[in-house]
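**Q** sequence? don't have it. structure:
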């Protein structure tokens, strides 16, 4: 069986709020609703989310489609960037480049990439160790730590070359038996993974 890691889609930037409290935008919500109408979404039997607002809002839409209860997962939030607070998009992208390029160093007080990777891998692994491997599961989270998890699953060094496309709302899939990547980042509303899952079930 399979697991997917899915990032929240587009957000509303709210500089007066801490970033973990930001919500998805109208566009982001519309994309999540489209994804929830696809067969892969209704096939999910477990949904685990970061406790950040934008991830929870995305997960709630998927949970409504699949009829499963939503669980939150400690330790699965985005890399801690609170030391710098809100950054304008251009400055943020430059900072993210530094975060991935020098994973053992902290950029202006940010959580180091190596530490964020260890945290997200431990959180996901802890869930999977007690999860029924016959049941498809979705982890709902964030682009930064999702990329770090993807690098780990691929056995590759931390690199932004493995980052998701712009806009968020992308997913990758991996096998529960071998933890091997099954597909690269794909927009959630475009993904046609049902045939793949049927093949894995045979």
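**A** Structure received. Nothing here was measured: the structure is a model prediction, and the numbers come from that model.
**Q** please make it C-alpha for all contacts and neighbour counts, starting now.
**A** Noted.
**Q** skipping its backbone neighbours, what lies nearest residue 70 in space?
**A** residue 47 (5.4 Å; C-alpha to C-alpha, 6 or more residues apart in numbering).
**Q** next, the one to line up against it:
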């Protein structure tokens, strides 16, 4: 029987420029979207893997609890390392992210390169899929999720495959061993 894998980016976060980005949690809207997903029902998933960042864990933990399945923490699923700049105002962040995707082998402003982040997320997901026999949900971040999507589709790194505006909370899925059938969609459509 074909196995399915799902990649979900955390939904909206509470942005606090005074805190490290990886410690940001979900906003009220983000929590409500996770609760709404649980209320609508989830696919039959046997394990949830999550980035260690607070916003990802606050998304993954209630989903794993609702599914009654294990939650596996995976440091390698973290967002691309942006600690060199920390918080950037929205317009500056978007311009820097554009360069991150357009120049995948360059450390833009000291960020982890897109190519290195892609290798890390692909290895984490592939390793996880070797360890399990059922369907899996990976909960992480939009940037590395886009890099994973590009690798799975066999296309060059390009921001046009990004999840788009809206603050996250988007998902794509694929049959293990095959390319994703479609791109990102809202988590409400899972």
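**A** Now that the structure is in, tell me what you want to look at. The shown structure was predicted, so the numbers you read here are calculated from the model rather than taken from an experiment.
**Q** please state their TM-score.
**A** Once the chains are laid over each other, their TM-score by TM-score structural alignment, normalised by the length of structure 2 reads 0.95; 187 aligned residues with a C-alpha RMSD of 1.1 Å.
**Q** a helix runs through the residue nearest to residue 70 of structure 1, doesn't it?
**A** No. Assigned with DSSP: H, G, I helix; E, B strand; the rest coil, residue 47 of structure 1 falls outside any helix and is strand.
**Q** what about it, how many residues close to it?
**A** Residue 47 of structure 1 sits with 23 neighbouring residues when counted by other C-alpha atoms under 10 Å.
**Q** wait, it touches residue 141, no?
**A** No. The pair residue 47 of structure 1 and residue 141 fails to qualify as a contact (C-alpha atoms under 8 Å) at a distance of 10.9 Å.
**Q** for the host helix or strand of residue 127 of structure 2, buried residues please.
**A** Per DSSP states H and E, residue 127 of structure 2 falls inside helix 114-131. By neighbour count with 16 or more other C-alpha atoms under 10 Å, helix 114-131 of structure 2 contains the buried residues 114-118, 120-122, 124-125, 128-129.
**Q** which stretch of helix or strand covers residue 200 of structure 1?
**A** helix 194-201.
**Q** any residues touching that helix, and which ones?
**A** Residues from elsewhere that reach helix 194-201 of structure 1, judged by C-alpha atoms under 8 Å, 6 or more residues apart in numbering: 1-2, 39-40.
**Q** how about a cut-off of 7 Å?
**A** Residues from elsewhere that reach helix 194-201 of structure 1 (C-alpha atoms under 7 Å, 6 or more residues apart in numbering): 1, 39-40.
**Q** separation between the residue nearest to residue 44 of structure 2 when sequence neighbours are not counted and residue 172 of structure 2?
**A** In space, residue 44 of structure 2 comes closest to residue 135 once its chain neighbours are excluded; the distance is 7.2 Å by C-alpha to C-alpha, 6+ apart. Distance from residue 135 of structure 2 to residue 172 of structure 2, counting by C-alpha to C-alpha, to the nearest Å: 14 Å.
**Q** these two: which has the busier surroundings?
**A** residue 172 (23 against 19).
**Q** sec struct for that one, please.
**A** Applying three-state DSSP: residue 172 of structure 2 is strand.
**Q** got it, and residue 58 of structure 2?
**A** helix.
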